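> Task: produce atomic coordinates for the following.
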Amino acid sequence: MQYIDNIIFLIALIVGFGLFFKSTKEIYRNIKLGKKIDRSDQSAVRWKTMGKVALGQSKMVKRPIAGFLHILVYVGFVIINVELIEIIIDGIFGTHRILIDVFGASFYAVFTSILEIFALLVLIAVVLFFIRRNFYGVKRLNMKELFGWPKNDANWILIIEFALMLAFFTMNGADYFTDTQKFSSNFPISKHLFPFFENLGESTLHLIEKSAWWFHFIGILFFMNYLYYSKHLHIILAFPNTWYSNLKPKGQFNNLDSVTKEIRLMMDPNADPYAAAPEVDPNEVPEKFGASDIFDLNQVQLLNAYSCTECGRCTAVCPANITGKKLSPRKIMMDTRDRIEEVGKNINKNGKFVDDGKKLLDDHIQREELWACTTCNACVEACPVLIDPLSIIVEMRRFLVMEQSSAPSELNVMMANVENNAAPWAYNQADRLNWAKEN
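I've put the predicted structure just below:
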């Protein structure tokens, strides 16, 4: 019976990490539903970009207050969870603060003091984030696409992080007052947070320390598995997302190979227009132009959707949204992720995807949203993790125009003018220089 705690701990550890890897496997499967795309070029640049943007948080600080607070939470939370190594060793082997014997008392005191300082910074940042999100009235954090679950999700994450840091301090404070001589220099913050611990008996302090230790450990496992249902997947996916980001100049469209081939044939003076066409398999499904569902998007675009932080920086700078149009680049990414999850649940239920009569287009993203976009790339520039909402908008527009011949009347007029007059204006080519004659 003396090993019952160790056995329970080991079971919790295996179950927690097992569920996490199951969720990770599902996300990977869902991303693979998209079309393959080769983003393996310029690996040195990609590693540099990932280090600078995902690890270095370089784009976060463009909004200095939010950026600074985010760095505190990000760096602090990562450093605090270094202690998870010690918790796992102690939990499996039944030891208590094993690293004090590994590091030595002096170095361990420095180590735990640093952890406490960062934990306090995380605690402060989390409280400020909560106030800012719920009471300060930041417009991009109170838009209609965040009503309901997205807003609750953001708040739950802040509450969980607050609770984990509080458990960390409680655990340390109880240890300090249990044996102040041993831990006198280890806990510079927690020893001042719980002065009433001094009046408690040793058995009570041991109970408090063990309860806080278990709460902290189970809380970390819960947080880790909650990520699958949360926008906070970006904690993990921001790294591959920035590595696979588009390195081409913003605004450079990708050309469809099938269309490029036809145009080259048309412009080749040596091509025989009456040459026999290559034999076509009657069972082969013609390649679709553009995208109407997630299966038509590429895998990086689906990774983008999972990596979205829902911070709204893209929507805050979108000229269409600012002028009252329906478009919100953040909503485009959220809707894409919702559709991916909808398809994923379908696969989980049926073993494969069974047509559910729904599409990303119209069922999740409306045409009015797509045509409101000015393709200015402001959303792409603003994203702190290099997500590209514009690429999804362009692919869906491409489907509407090339597959359904569906476009706003203004665009149809312009395209007719280009076809007939080789210019977007309704003037005959012969009349182009009339303006010069008048002068």
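> CA only for contacts and neighbour counts going forward, please
Noted.
> what's the next secondary structure element after the host helix or strand of N30?
Applying DSSP states H and E as the criterion places N30 in helix 4-31. The helix or strand immediately downstream of helix 4-31 is helix 43-49, counting by DSSP H and E.
> Quick one: distance of that next one to the chain centre.
A distance of 19 Å separates the centroid of the chain from that of helix 43-49, by Cα atoms, centre = their mean, to the nearest Å.
> Could you also give me the structure for this second sequence? I'd like to compare it with the first:
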Amino acid sequence: MSFLVNIFFAIILTLGFGYFAINVKKLVRNINMGRDVNRSDNSSARWNNMLMVALGQSKMVKRPVAGFMHILIYVGFVIINLELLEIIIDGLFGTHRVFAFLGGFYSFLIGSFEILAVLVLVAVVVFWARRNVLKLGRFANPDLNGKPRKDANYILYFEIVLMSLFLLMNAADFWLQQAGVEHYIQAGSFPISHFISPVFNGLNEGTVVMLERTFWWMHIVGILIFLNYLYYSKHLHILLAFPNTYYADLNAKGKIDNLESVTKEVQLMMDPNADPFAAPAPGADEAPAKFGASDVMDLNWVQLLNAYTCTECGRCTSSCPANQTGKKLSPRKIMMDTRDRLEEVGRNLDANKGVFVPDNKSLLNDYITQEELWACTSCNACVEECPVNISPLSIIMDMRRYLVMEQSAAPQSLNAMMTNIENNGAPWQYNQMDRLNWKSE
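The predicted structure is shown next:
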């Protein structure tokens, strides 16, 4: 019977990790739909960026209360799940607390896990209250209506259930250890579940064994469900924050990239000796088929990685001056819309055996409106505030570039400015002969 249980556990484990691997493959495919961009430079700065921002949570603590609570959940959840290795070995080979041979260190680990589990529960309850009772502004924003708001709560409920199952599993195990039941060896330290175990008093040993096994199975299956839910959730950032911070743009935040093909065209116009009909030099980049971006395939792969990494925390939107003054722009929505469109394109590929069938939709207009794009002041507040170095501004600028260079669809005030620059050499409407008169005043 025990052998059959081990086989069943192996099947459940294979299905859980197998489905996760399928989704990871799909995720990589979707990100790779983006244009190529080189982010292999300055590896030391990139590693430092990842260690400080993703692992060290350095930008989270700029808001101390939320930052501290997030670190508790992050550290607690990750460390507690180190026990997953022991659970997998026990499940596959029918052992029980296989690492008990570590002795005092094992007791220290289990005791630490229990204390962290309680701290995680406290932090999760605080986060739940901030979202659903206090209803902080950035969590009450309309761009979270529907699935995003539910998703955030689902994750909190998941964590409450998983931590509770962990403590109940340990409490039943401790009770069975104290009762001297065969197979339940004396191992571990239980500073929290020690106080929970009396709830099993009055039950017979067989019933408590059944409860312990139930909690154990629910805990491991819950972890596998949580793992596979990540792909469909904003909590994919648990995994993607690390590559996202590594591949983040290291340039100064005020620096906006220029299109090389346009730069070369300007240089050609300014060089009186240049031959406009000369063939391009070997290896020179050709002009892009499209200037800017109107759909997700026009963005680069780092921008698509950004979209999947978005935590939907709303720090970007709460710091956006355009949003604060009532404009339609929400940087968080820009990232959520990009991810939603990318997922839609991915489903199109899945349905058509890897070939994208035009669906008469695009990121521009169908998801993100021109009003949103032109409301942006390009101040970089959203980029500065993001705890995982996402850049909504880069997507906004690429889509603006498309509107201006491909559709001549800039606002009237911007068109007037560009006309003045073309005709007068300055943004203002006056004679070119007068453009330097201000220097004498």
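> Provide the TM-score value for the superposition.
TM-score for the superposed chains, counting by TM-score structural alignment, normalised by the length of the first structure: 0.95, backed by 431 aligned residues with a Cα RMSD of 1.7 Å.
> Show me what counts as buried in the helix holding N30 of the first structure.
Neighbour-count burial for helix 4-31 of the first structure flags N6, I7, F9, L10, L13, G16, F20, S23, E26, I27, N30, I31 (criterion: 16 or more other Cα atoms under 10 Å).
> Stretch 224-241 of the first structure too?
Within stretch 224-241 of the first structure, the residues that count as buried by 16+ other Cα under 10 Å are 224-228, 230-234, 237-241.
> What is the corresponding segment of the second structure for that stretch?
The aligned range for stretch 224-241 of the first structure in the second structure is 227-244, by TM-score structural alignment.
> Could you do stretch 132-149 of the first structure as well?
So stretch 132-149 of the first structure is aligned with residues 130-147, judged by TM-score structural alignment.
> Spell out the residue ranges of the helices in the stretch 101-250 of the first structure.
105-134, 149-178, 190-193, 202-226, 234-243 (DSSP state H, counting those that start in this stretch).
> need these in TSV with distance to K261 of the first structure, can you?
As requested, the helices of the stretch 101-250 of the first structure are arranged in TSV below (distance: least, Cα to Cα, whole Å):
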stretch	distance to K261 of the first structure
helix 105-134	51
helix 149-178	44
helix 190-193	69
helix 202-226	47
helix 234-243	30
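> Looking at the ones you listed, which is nearest to A44 of the first structure?
Across the helices of the stretch 101-250 of the first structure, A44 of the first structure has its closest neighbour in helix 234-243 (9.9 Å, Cα to Cα).
> From the contact counts, what lies against the helix or strand following that closest one?
Using DSSP H and E, the helix or strand that follows helix 234-243 of the first structure in sequence is helix 257-267. Counting contacts by 3 or more Cα pairs under 8 Å, 6 or more residues apart in numbering; DSSP states H and E, helix 257-267 of the first structure is packed against no other helix or strand.
> Quick check: stretch 22-30 of the first structure compared with the second structure, mean distance?
Compared with the second structure after fitting, stretch 22-30 of the first structure has a mean deviation of 0.2 Å; criterion: mean Cα distance after the TM-score superposition for the first structure.
> Roughly how far does the closest residue to L240 of the second structure other than its chain neighbours sit from N300 of the second structure?
Leaving out its chain neighbours, the residue that sits closest to L240 of the second structure by Cα to Cα, 6 or more residues apart in numbering is T309, at 5.5 Å. Applying Cα to Cα, to the nearest Å, the value for T309 of the second structure to N300 of the second structure is 15 Å.
> who's more crowded, the two?
Set T309 of the second structure next to N300 and count neighbours by other Cα atoms under 10 Å: T309 wins out with 27 against 21.
> so who does that one touch?
By Cα atoms under 8 Å, 6 or more residues apart in numbering, T309 of the second structure lies in contact with K234, L236, H237, L240, A241, N244, V388, I390.
> Over to C314 of the first structure?
Counting by Cα under 8 Å, 6+ apart, C314 of the first structure touches S328, P329, R330, A378, C379, V380, E381, A382, C383.
> mind redoing it with 6 Å?
Contact analysis of C314 of the first structure by Cα atoms under 6 Å, 6 or more residues apart in numbering lists C379, A382, C383.
> Let me know how buried the counterpart of S189 of the second structure in the first structure is, in neighbour terms.
Using TM-score structural alignment, the partner of S189 of the second structure in the first structure is N186. If you count neighbours by other Cα under 10 Å, N186 of the first structure ends up with 25.
> Repeat that for A316 of the first structure.
Neighbour number of A316 of the first structure under other Cα under 10 Å is 19.
> What of I155 of the second structure?
The number of residues near I155 of the second structure, taken as other Cα under 10 Å, comes to 18.
> Ok, the one 5 residues further on next?
Around I160 of the second structure sit 20 other residues, with neighbours defined as other Cα under 10 Å.
> Pull up the aligned stretch in the second structure for stretch 169-178 of the first structure.
Under TM-score structural alignment, the match for stretch 169-178 of the first structure is residues 167-176.
> which one in the first structure is aligned with P198 of the second structure?
Checking TM-score structural alignment: P198 of the second structure goes with P195.
> What distance do you get for that match to I131 of the first structure?
Distance of P195 of the first structure to I131 of the first structure, given as Cα to Cα: 27 Å.
> And the residue nearest to A125 of the first structure when sequence neighbours are not counted, which helix or strand is it part of?
Nearest residue to A125 of the first structure in three dimensions, chain neighbours excluded: L69, at 5.4 Å (Cα to Cα, 6+ apart). If you go by DSSP H and E, L69 of the first structure is part of helix 64-80.
> now that helix against helix 234-243, angle please.
110 degrees (axes from the mean of the first three to the mean of the last three Cα atoms, to 10 degrees).
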